[in-house]
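A.B. asks: predicted structure and sequence below. I'll ask about it afterward.
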Amino acid sequence: MKHRIYGTSFAGVYPLYVAKAERKGRTKAEVDEVIRWLMGYSQESLEEQLVKQVDFETFIAEAPELNPSRALVKGVVCGVRVEEIEEPTMREIRYLDRLIDELARGKAMEKILRQG
């Protein structure tokens, strides 16, 4: 059975990512940058996905180019080590969750984007 997050609207969760970041002094633009880096969306195509109200499964399936450096994303989200998640779609969702957590914790963008 698929996890219910797969059928959840990405546009429904997106404002929660932004709010989490903004509570910690980060910006919507930084959230968008993290999503674009991870999934390969342009700003325009990201905004189109939000307007279309696609679910998480579709958002990930339609990602233009998953960043190969995302394999460097490590750590625990919801009590589970990201790098140990076997189901590919869930792993991508948790990569995104982990990056938003890092953003909210004040980590430098170049470290979040695995450039430093």
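C.D. replies: Structure's in. What do you need?
A.B. asks: hey, let's count contacts and neighbours off CA atoms from now on
C.D. replies: Fine.
A.B. asks: list the buried ones in the longest helix along the chain?
C.D. replies: Determined from DSSP state H, the single longest helix within the chain is helix 88-104. For helix 88-104, a neighbour-count test (16 or more other C-alpha atoms under 10 Å) marks 89-104 as buried.
A.B. asks: hold the first one in mind and look at this next one:
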Amino acid sequence: MATDRIRRMAFGAVYPHYVTKVERKGRTEEELHQVITWLTGYDTAALERAVADGVDLETFFADAPAMNPNASLITGVICGHRVEEIEDPLMRRIRWMDKLVDELARGRKMASVLRGTTD
């Protein structure tokens, strides 16, 4: 099942694609860190450890220090699915992260990507 495969995918396998995507569009890895930190509460050192340790996406989100309470404001379509309609909590979190990275790469202002907050 595709969902199981995604759950077991290493965060470190996805992260370089995020970096490439945002840098190709003129954004920085630091901005990417800001977005992921906003969503999950991880700091840069913890993100680097997650990549180096091969943590899977399920564990990455299960161990997230503090999912942002404003994450529920992330709406729209990603991979052909409306984010707000995804029932599986883990898949919704993964798609939230995908959506934020897409918005960053598309050049949206950081305040907009972070749903009007800067923390």
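C.D. replies: Ah, there it is. Computed from a prediction, not measured in an experiment: that's the story for all the values here.
A.B. asks: and the TM-score between these chains?
C.D. replies: After superposition, the two chains reach a TM-score (TM-score structural alignment, normalised by the length of the first structure) of 0.96; 116 aligned residues with a C-alpha RMSD of 1.1 Å.
A.B. asks: can you name the next helix or strand after the longest helix of the first structure?
C.D. replies: On the C-terminal side of helix 88-104 of the first structure, the nearest following helix or strand under DSSP states H and E is helix 109-112.
A.B. asks: read off where that following helix ends up in the second structure.
C.D. replies: Aligned using TM-score structural alignment, helix 109-112 of the first structure spans residues 110-113 in the second structure.
A.B. asks: mean distance between that stretch and the first structure after superposition?
C.D. replies: Mean deviation of stretch 110-113 of the second structure relative to the first structure after superposition (mean C-alpha distance after the TM-score superposition for the first structure): 0.5 Å.
A.B. asks: hmm, who's touching that stretch?
C.D. replies: Outside stretch 110-113 of the second structure, the residues that touch it by C-alpha atoms under 8 Å, 6 or more residues apart in numbering are 35, 100, 103, 104, 117, 118.
A.B. asks: would you list the residues you listed in JSON lines and tack on distance to residue 111 of the second structure?
C.D. replies: Below are the contacts of stretch 110-113 of the second structure laid out as JSON lines (distance: C-alpha to C-alpha, whole Å):
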{"residue": "35", "distance to residue 111 of the second structure": "10"}
{"residue": "100", "distance to residue 111 of the second structure": "12"}
{"residue": "103", "distance to residue 111 of the second structure": "11"}
{"residue": "104", "distance to residue 111 of the second structure": "10"}
{"residue": "117", "distance to residue 111 of the second structure": "6"}
{"residue": "118", "distance to residue 111 of the second structure": "6"}
